[in-house]
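**Q** Take a look and give me a structure for this.
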Amino acid sequence: MDIPAELGSFLRTRRAGLRPEDVGLVAYGTRRRVPGLRREELAQLAGVSAAYYTRLEQGQSTGASDGVLDAIARALRLTPDERTHLGNLARPPRTGRRPAPRPPSARPATRRLIAAMDGVPAVVLDLRFDVLAWNPLGHALIAGHLPADAPERPGDRPNTQRMLFLDPHTRELYPDRKGEARRAVSSLRVVAGAHPDDRRLAELVGELTMKSGEFAALWARHPVRRCAFGTKSFHHPLVGSLELDFEMTRLPDSGGQCLLMYGAEPGSPSEAALRLLSRETGAFHAP
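**A** Model (predicted):
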């Protein structure tokens, strides 16, 4: 990933989203050639020189202090996730060339754990959103059209980002298509900023940018947000509408793997639909 270009693009998108009157500045000049704050105005708000901020935005200055980055983040009204992302881009880790890593796999204990989760769709993802394992209900919920053993083949494992933007079945699974796409790209931005030297992650971004205009347009806006919990709507081909809570938990000592789990409100139609999905797909295990 071209870190200087990413940093400049991120800062420009955030500057463009603010007007002088939004931050208490008096707009000078009668015509503005670009939307949002000018570099000079942003530098004034952050308390840094315009020349320094320009070098930072152009990727010509590295090693900015926490104080400077905090000041810029406050001036741009960045969220905590965006502030972390700014730090990752402004001070990327210095790493040499690494050999291609071996394909990751879910630990046997993790596989046993999700297999024991009756009634809970569960999926294990690596940091690139490749599916490393799923229990029967997790498979039935998000990818019942794919073979159940697909995660066991490292060469063509399902990838939730690729599925969302390139797979017709997955596109129809989410009624709030735009919201789900924004959430996916926001999460991918967080990971890409934290792992700028990950070749396979960069290849995924490049593939999606080339093949999906929707992804390319969202990626260019630099949405940044950790989407670790919330609610998702589904329109499942077998059981219809579901409204499910989700939680994504980082697995310790796993190289960035996460456990994604779904659940329904007790007594709700979604709980009944989830139970029906278990029975229809054989994911239900009688006690």
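**Q** contacts and neighbour counts: CA atoms only from here.
**A** Will do.
**Q** Show me the contact partners of the lengthiest strand in the chain.
**A** Of all the segments of type strand in the chain, defined by DSSP state E, the longest one is strand 240-250. Residues outside strand 240-250 that contact it (C-alpha atoms under 8 Å, 6 or more residues apart in numbering) are 228-236, 256-265, 269-270, 273-274.
**Q** Here is the second sequence; please produce its structure so I can put it next to the first one:
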Amino acid sequence: MDGKTQLGSFLRARRSQLRPEDVGVPTYGERRRVPGLRREELAMLAGVSASYYTRLEQGQSLSASPEVLDAIARALRLDESGRRHLHDLGRVDRQRTRGRRPAPERVTEAMRQLLDALGDVPAIVLGRRSDALAWNHLGHALFAGHLDLGAPDLPAHRPNMARLLFLDSHVRDLYADWPARARAVVANLRLVAAQHPEDAALHALLGELCAKSAEFASMWAEHRVKPCTVATYEMRHPLVGPLTVILQTLSSVPGPNVVVATTEAGSPSRAALALLAQATSEATTRPGLSPGAAHKRPRAGKD
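**A** I've put the predicted structure just below:
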């Protein structure tokens, strides 16, 4: 899908999500055949002609100026992430790198030292496609303990956390409110896809997820955009039970991001993480027990 097609799809999706009453457009009680605003109504709010706006939606216009894109963003009530995303999609006529394979994503020595220093804080290094490039022991135990500890060290077989979230039942079951976590991941992937239109592997991943998961395809069609920064999730871990974590993304521009999971001091969630650290430490030091095996053991019943 090229930039102009993506721009049109984004504009149509966000226009359909904006109700006339949200922006003060009178309807005079008429029955409307289309959801959201009409093209001419959005054009009026943005201060552009209806014919020009229609050409943008239909991919017939080569490009839009930054000023016009800002006006459309205001009319659509986009936040800052949405505005930047609109500008990324609108730069279809600007020179971009084409046909060049993106440089492999690498974990720097500084990042590895950070993972080690975090110790009892679960942490994982994610590439732009959500590939797990590295994790510390507790990050592995919390997010994907059923996989091999050394999986991120194999570039051709690295776990992809977005793929796991939608297609792996273990990871899916980790989140009590799975739809909230899933929508956050999809909204972030929307941003990344517009920023890296030349990344064939990324777009292949998106195509795979749309084909294999109806839920991903539905969320992708919503065109929601938001970076993953800070969010609170209730998790249901198969070893230690429920715990509430704050997932924070420590951005590294350019480069991979470090995602950490923190818990409130003195809380049951902090105690659950300590128990998980103890359980996985025992599992990795026990002779004959492979990494991840502890996650396959049945949980003890209540007394």
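**Q** re earlier: give me the next element, helix or strand, following the longest strand of the first structure.
**A** Following strand 240-250 of the first structure in sequence order, the next helix or strand is strand 258-263 (DSSP states H and E).
**Q** Helix or strand next in line after that following strand, which one?
**A** helix 269-281.
**Q** Tell me the buried residues in that next one?
**A** 270-278 (16 or more other C-alpha atoms under 10 Å).
**Q** what does stretch 19-38 of the first structure give?
**A** By neighbour count with 16+ other C-alpha under 10 Å, stretch 19-38 of the first structure contains the buried residues 19, 36-38.
**Q** To what extent is the nearest residue to residue 83 of the first structure once chain neighbours are set aside buried, counted in neighbours?
**A** Once flanking residues are discounted, residue 83 of the first structure sits nearest to residue 73: 5.9 Å by C-alpha to C-alpha, 6 or more residues apart in numbering. Neighbour count for residue 73 of the first structure, taken as other C-alpha atoms under 10 Å: 21.
**Q** hang on, residue 73 of the first structure in a strand?
**A** No: going by DSSP: H, G, I helix; E, B strand; the rest coil, the assignment for residue 73 of the first structure is helix, not a strand.
**Q** got the residue ranges for the strands in the second structure?
**A** Ranges of strands in the second structure, per DSSP E, are 123-126, 132-135, 230-237, 241-250, 257-262.
**Q** Looking at those, spot the one closest to residue 52 of the second structure.
**A** Ranking the strands of the second structure by proximity to residue 52 of the second structure (C-alpha to C-alpha) places strand 230-237 first, at 38.3 Å.
**Q** with the first structure superposed, average distance for the closest one?
**A** By mean C-alpha distance after the TM-score superposition for the first structure, the fitted strand 230-237 of the second structure averages 1.0 Å away from its aligned residues in the first structure.
**Q** give me every residue that touches the residue lying closest to residue 189 of the first structure once chain neighbours are set aside.
**A** Setting aside the residues directly before and after it, residue 189 of the first structure is nearest to residue 224 in space (C-alpha to C-alpha, 6+ apart), at 5.7 Å. Contacts for residue 224 of the first structure were tallied using C-alpha under 8 Å, 6+ apart; they are 81-82, 85, 185-187, 189-190.
**Q** Among those residues, which one lies nearest to residue 105 of the first structure?
**A** residue 187 (21.1 Å).
**Q** Filter the contacts of residue 224 of the first structure down to the buried ones.
**A** Counted by 16+ other C-alpha under 10 Å, the contacts of residue 224 of the first structure give 82, 85, 185-187, 189-190 as buried.
**Q** Including distance to residue 148 of the first structure, could those residues go into a markdown table?
**A** Output for those, formatted as a markdown table (distance: C-alpha to C-alpha, whole Å):
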| residue | distance to residue 148 of the first structure |
| --- | --- |
| 82 | 37 |
| 85 | 35 |
| 185 | 26 |
| 186 | 28 |
| 187 | 25 |
| 189 | 29 |
| 190 | 29 |
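**Q** So which of these are in helices?
**A** Assigned to helices by DSSP state H, the following of these qualify: 82, 85, 185-187, 189-190.
**Q** any idea which of the residues you listed is closest to residue 216 of the first structure?
**A** Among those, and counting by C-alpha to C-alpha, the member closest to residue 216 of the first structure is residue 185, at 9.7 Å.
**Q** quick one, what contacts the closest one?
**A** Applying C-alpha under 8 Å, 6+ apart, we find residue 185 of the first structure in contact with 215, 218-219, 223-224.
**Q** Highest neighbour count among those?
**A** residue 224 (28 neighbours).
**Q** Could you pull up the contacting residues of the residue nearest to the spatial centre of the second structure?
**A** Per C-alpha atoms, centre = their mean, the C-alpha nearest to the average position across the second structure is that of residue 185, at 2.3 Å. Shown in contact with residue 185 of the second structure (C-alpha under 8 Å, 6+ apart): 162, 228.
**Q** Now check the first structure for the residue matching it.
**A** Alignment note: residue 185 of the second structure maps to residue 184 in the first structure; criterion TM-score structural alignment.
**Q** What about the nearest residue in space to residue 191 of the first structure that is not next to it in sequence, how many residues nearby?
**A** Closest residue to residue 191 of the first structure apart from its sequence neighbours, by C-alpha to C-alpha, 6+ apart: residue 127 at 7.1 Å. By the measure other C-alpha under 10 Å, the count of residues near residue 127 of the first structure is 18.
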